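Peer 1: Provided below are the primary sequence and the corresponding predicted coordinates.
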Amino acid sequence: MSERKLRLGAFIMATGHHIAAWRHPGSQVDSGVNIDHYIEVAKTAERGLFDQVFVADTPGLREQGDREAFSRQGRVSYFEPVTLWSALAVATKHIGFVATASTTYEDPFLLARKFASLDHISKGRAAWNVVTTGADNVYGNFGLDKHPDPEVRYEQAHEFVDVVKGLWDSYEDDAFIRNAETGVYFDPDKLHTLNHVGKYFKVKGPLNIERPPQGYPVIVQAGSSEPGRELAAATAEAIFTAWTSLAEAQAFYKDVKSRMAKYSRRPEELLVLPGISPVIGRTQEEADAKWAELQKLIHPSVGLNEIAKFWPNDDVSTWDLDAPPPYYPELEKGRNSRQNVVLTLAKREGFTVRQLYEYLAGARGHWVVVGTPQKIADEMQSWFENGAADGFNVMPPVLPESLNDFVELVVPELQRRGLFRTEYEGKTLRENLGLDRPVNQYTVKGEAKAA
């Protein structure tokens, strides 16, 4: 086995992850619907030998708030990800594409079909970020008065993923003969009908597209709640997560990997990729100045709108910006995991209201590192070598500027340390991530029956 290397994904948030990035001169202001911008970003990530690019998605508006805050948001118009990645697949050769799709608000047959199509279009570079969807502004778009309960959503997600994998296995890998001489196009004996009848889904099948080049597109999961960890341990091959300290990240890494044995899975079958938002300068002073410039672009109404998500029953506009929050909500087992991470950090650091919203503005509670390429590489190396990460989901504060900085300054530093590749190892995303290609379940059953 080759020496372990960092895995890198570029988490793309239109103009960048900083909430005021759209106002920054280094951003593309209309990037949410600018295909040329995304082509540039994907090619930059590929030039930096990243494994994949990723866009989060929700079937509703991403940001809301009062009229003042809402009018100042730069994230209200954005592409549907599978459509976007299909376009970018023909403009690139190596980079993988992670698209978010909901197990609560999508149909398993249609989802299986479109991700199989993306995998064929990209020649084996597709990945599905499995989400259950919890945003309050979504359920009304689907004729519902509320979300299903969290427990139901996660239980449904397990079944949904099983159904999708079963559909991807509709055809065995060698089912398509396409022999013009004999006139035989495919072997019907190697076509399998799913006939799934479960608690939440009834899906006959088969899928009307042959098996994806990767067998299955790579399965990704994002989140760190208790049911999220269990879903990742059972189904995911990469998990995106958010931590702000080495100790927290180590505890999560150990916990999620330890859950895999009961699903007959090995720890190396799941890559843990925490988010990191790097603000890069050739000197520390330059990096600090870049960060300060970004922070000055935050309008207070936008910052307070970020705070309000954590105190939904309070009028935070009345709070003193330069004093700590008047109280902290109790951390609850059932609360969204990102809320727990952010509130724990704020309390630990003694943040004022302004400092808290400035921190959230950077990457919504993900790990922000401000410094030189060497400092950022030091931090990444420490997490990678001390049981906290298999790689990172890099979250550029401003796009395209910050991704250019990372590729030009940090990637060479990681390569000099022997931590990161100097060329792509394979043709598919699975090969580059070091993940096995899954065997068709019907082939396995057939072999077992013959034995």
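Peer 2: Great, that's in hand. Residues are numbered from 1 along each chain as shown.
Peer 1: going forward, measure contacts between C-alpha atoms and count neighbours the same way
Peer 2: Fine.
Peer 1: host element of the nearest residue to Pro396 once chain neighbours are set aside?
Peer 2: Computed as CA to CA, 6 or more residues apart in numbering, the closest residue to Pro396 that is not its neighbour in sequence is Ser402, at 5.2 Å. For Ser402, the host element (DSSP states H and E) is helix 401-405.
Peer 1: ok, residues contacting that helix?
Peer 2: With CA atoms under 8 Å, 6 or more residues apart in numbering as the test, helix 401-405 has contacts from Gly26, Ser27, Val41, Thr44, Ala45, Pro278, Val279, Ile280, Pro396.
Peer 1: please apply the same query to stretch 378-394.
Peer 2: With CA under 8 Å, 6+ apart, stretch 378-394 has contacts from 5-11, 240, 246-247, 249-254, 271-278, 419.
Peer 1: quick check on these: which are buried?
Peer 2: Listed as buried from these are 5-11, 240, 246, 249-250, 252-253, 271-278, 419; burial here means 16 or more other CA atoms under 10 Å.
Peer 1: inside helices: which ones of these?
Peer 2: Using DSSP state H, the subset of the buried ones among the contacts of stretch 378-394 located in helices is Leu246, Ala249, Gln250, Phe252, Tyr253.
Peer 1: make JSON lines from those and add distance to Val368 to it.
Peer 2: As requested, those are exported to JSON lines (distance: CA to CA, whole Å):
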{"residue": "Leu246", "distance to Val368": "13"}
{"residue": "Ala249", "distance to Val368": "14"}
{"residue": "Gln250", "distance to Val368": "17"}
{"residue": "Phe252", "distance to Val368": "18"}
{"residue": "Tyr253", "distance to Val368": "19"}
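Peer 1: here's the one I want to compare it with:
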Amino acid sequence: MTKQLCLGGFMRPICLHTAWWRHPEAPADANFNWPVIKSLAQKLERACFDAIFTADHLALMPMPPEALKRSATVTSFDPLMMLSAIAACTDRIGLIATGSTSYEDPYLLARRFASLDHLSNGRAGWNIVTTVNPEAALNFGLETALRHAQRYERADEFFEVVTKLWDGWSDNALKMDKESGVFSDIERIRPINHKGKYFSVKGPLNIARPVQGWPVVALAGASEGARQMAAKSADLVFGNARSIETGRSFYQDMKSRAVAFGRNPDHIKILPANQVYVGHTRAEAIAKKRSMDDLVHVESNIPNLSIRLGVDCSKFDPDKLLPELPVTEQGQGNQREWVALARREKLTVRELAKRAAESGTGEMVGTPSEIADQMEEWLMTGACDGFIIVFHTVPDGYDDFVTMVVPELQRRGLMRTEYTGNTLRENIGLPRPNSPLDN
């Protein structure tokens, strides 16, 4: 059988292009318009996408007012609430929500994701993030955000607590025996009695073990800390490679690190994000990209670049090459990727800023056949196991990919034509973790 792509659809925010909401056909309120969100989720399920992926922000984006007022990120639904609603109107597509290890509580998060897994019959996924926005700290009683190393140290312990809580239930803990009057075997529901540097949690959870054992675990980031944590713990790794060469390098590095942790490299899937522009001709696809990029207001450019690089870019000469940068305490891997792009293509600060305002991800532009060619090359030459598809606007970006690219991928055998499993783990070929209580 031909190797197949694992595909996730990026749905929160509904699109990543800075100007998506200005497209003439776009409902500008799509980020918080439930009928629109419902129809898009069902559209991705009909196309047999593996999962919906939702990002999250715990504060307004750190932009100057002139840029922030032009951004549609100022309002959108809580991802777990949104995916719980989507669970009720879909049957097979996976539901991956972002949950912060910097500001969440591990007991509450473990309980909510276990609940989503039960409500969706085994389709939940947790995208682990160490929140980098310094504004978020001010919303949680802190003066400053944790430093990079502290964020990952806390995240590692957070993950340990959450998975212990999921494992604190046997799969066979619920007896529900009406004749004997025994509802549960309390010997198969154990406290975890965790005491660590950041958390003290007795447990157990007051909800049964998730359908999947553990919801699928995802992690994004390319810093040293993110790579190590992903190689040790993640099922899915969301990358941001902007060239096939950097994609291959990241892919090989992550697979090697997973093996070093004693893991099967096939059980960690690498999914770079790509914004796709597709047309019946290449010229049509290029025109779609150009028309979207022309909608980006100039005042959005430098603030978006500052977010990507983790430094204030307003002080740089916009018509000179990007200067040497200090290491950021925010997204270190993201900074490296954008600096590499600037150096590789010799972009001025102004040119790089325009790229940053467009989407912040890799891009593929062309006909359905050309897009499929690129995706097939990435898959078959060890640059990815699939993609997180980013749509440039709504509904056109979704419709273009679903009606033009998906049939071509299916024709080549690179994408399923129907779901073969019931859970997210089954559909992406991941084993189900067993509880230690069942060993």
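Peer 2: It's in. Computed from a prediction, not measured in an experiment: that's the story for all the values here.
Peer 1: buried members of the contacts of helix 401-405 of the first structure into ChimeraX, please.
Peer 2: Selection of buried members from the contacts of helix 401-405 of the first structure for ChimeraX, criterion 16+ other CA under 10 Å:
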select :27,41,44,45,278,279,280,396
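Peer 1: now the contacts of helix 401-405 of the first structure as JSON lines including secondary structure and distance to Leu429 of the first structure?
Peer 2: Shown next, in JSON lines, are the contacts of helix 401-405 of the first structure (DSSP: H, G, I helix; E, B strand; the rest coil; distance: CA to CA, whole Å):
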{"residue": "Gly26", "secondary structure": "coil", "distance to Leu429 of the first structure": "30"}
{"residue": "Ser27", "secondary structure": "strand", "distance to Leu429 of the first structure": "28"}
{"residue": "Val41", "secondary structure": "helix", "distance to Leu429 of the first structure": "18"}
{"residue": "Thr44", "secondary structure": "helix", "distance to Leu429 of the first structure": "17"}
{"residue": "Ala45", "secondary structure": "helix", "distance to Leu429 of the first structure": "14"}
{"residue": "Pro278", "secondary structure": "strand", "distance to Leu429 of the first structure": "24"}
{"residue": "Val279", "secondary structure": "strand", "distance to Leu429 of the first structure": "27"}
{"residue": "Ile280", "secondary structure": "strand", "distance to Leu429 of the first structure": "28"}
{"residue": "Pro396", "secondary structure": "coil", "distance to Leu429 of the first structure": "21"}
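Peer 1: what's the burial count for the counterpart of Ala292 of the first structure in the second structure?
Peer 2: Matched by TM-score structural alignment, Ala292 of the first structure corresponds to Arg290 in the second structure. Residues lying near Arg290 of the second structure (other CA atoms under 10 Å) number 11.
Peer 1: mind telling me what the residue nearest to Pro396 of the first structure corresponds to in the second structure?
Peer 2: Taking TM-score structural alignment, the alignment pairs Ser402 of the first structure with Gly397 from the second structure.
Peer 1: quick one: that match and Glu376 of the second structure, what's the gap?
Peer 2: 20 Å (CA to CA, to the nearest Å).
Peer 1: Ile39 of the first structure reaches Ala89, doesn't it?
Peer 2: No. Using CA atoms under 8 Å, Ile39 of the first structure is not in contact with Ala89; the gap is 9.4 Å.
Peer 1: who has more neighbours out of these two?
Peer 2: More crowded of Ile39 of the first structure and Ala89, by other CA under 10 Å: Ala89, with 24 against 19.
Peer 1: which residue is the nearest non-sequential neighbour of that one?
Peer 2: Counting by CA to CA, 6+ apart, Ala89 of the first structure lies nearest to Ser122, which is 4.9 Å off, once chain neighbours are set aside.
Peer 1: separation between the aligned residue in the second structure for the one you found and Thr18 of the second structure?
Peer 2: Applying TM-score structural alignment, one finds that Ser122 of the first structure aligns to Ser120 in the second structure. Distance check for Ser120 of the second structure against Thr18 of the second structure: by CA to CA, it reads 32 Å.
Peer 1: can you check Ala283 of the second structure too?
Peer 2: For Ala283 of the second structure relative to Thr18 of the second structure (CA to CA), the value is 22 Å.
Peer 1: return the residues in contact with Ile244 of the second structure.
Peer 2: Per CA under 8 Å, 6+ apart, neighbours of Ile244 of the second structure: Trp378, Ala383.
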